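1. The following block contains a protein sequence and its predicted model.
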Amino acid sequence: MPKVKTNRSAAKRFNKTGSGAITRSKAGKNHFTGKKASKSIRNLRKGTLVSSADEKRISKIIPYK
């Protein structure tokens, strides 16, 4: 069976944890932060897990990560 190519844009956006869960960074941090509360901007720094509905689809495009 041939190797599967990794989607490079997805490889930069997602990581796998040791247990195999896929993590992502939160959206809304790049601009328009002046109108957001400091607490909400601080919470955007933390990563979060990908939803279970998307996990199978994303794991197919980052097979070796």
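-> Cool, the structure landed.
2. use CA for all of it now, contacts and neighbours both
-> Noted.
3. How about the contacts made by the residue nearest the centre of the chain?
-> Nearest to the geometric centre of the chain sits Arg24, at 2.0 Å (C-alpha atoms, centre = their mean). The contact partners of Arg24, by C-alpha atoms under 8 Å, 6 or more residues apart in numbering, come to Arg13, Phe14, Asn15, Gly47, Thr48, Leu49, Val50.
4. second one coming, line it up with the first:
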Amino acid sequence: MPKVKTNAAAKKRFALTGTGKIKRKHAFHSHILTKKSKKRKRNLDHTALVQDANLKQVRELLSLR
């Protein structure tokens, strides 16, 4: 059986933590930033963890079983 390829887009967007959780970046922080408050932009800067509802789908894209 052939190897399963990792999705290249997912590879660039997600990162694994040391404990096996998957980190992600927040959306809405790439453009049209002038109308957003400093507090909102600052909070979008931090990384977040992938929610349980999406975890299975993201793990499949990253070829993690």
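-> Good, I have the coordinates. Predicted model only: the values in this text are computed from it and were never measured.
5. thinking again about what came up before, where's the residue nearest to the centre of structure 1 relative to Ile58 of structure 1, distance?
-> 11 Å (C-alpha to C-alpha, to the nearest Å).
6. same question, Val50 of structure 1
-> In terms of C-alpha to C-alpha, Val50 of structure 1 sits 9 Å off from Ile58 of structure 1.
7. what's the answer for His31 of structure 1, then?
-> Counting by C-alpha to C-alpha - His31 of structure 1 and Ile58 of structure 1 are separated by 26 Å.
8. now Asn15 of structure 1
-> Distance of Asn15 of structure 1 to Ile58 of structure 1, computed by C-alpha to C-alpha: 10 Å.
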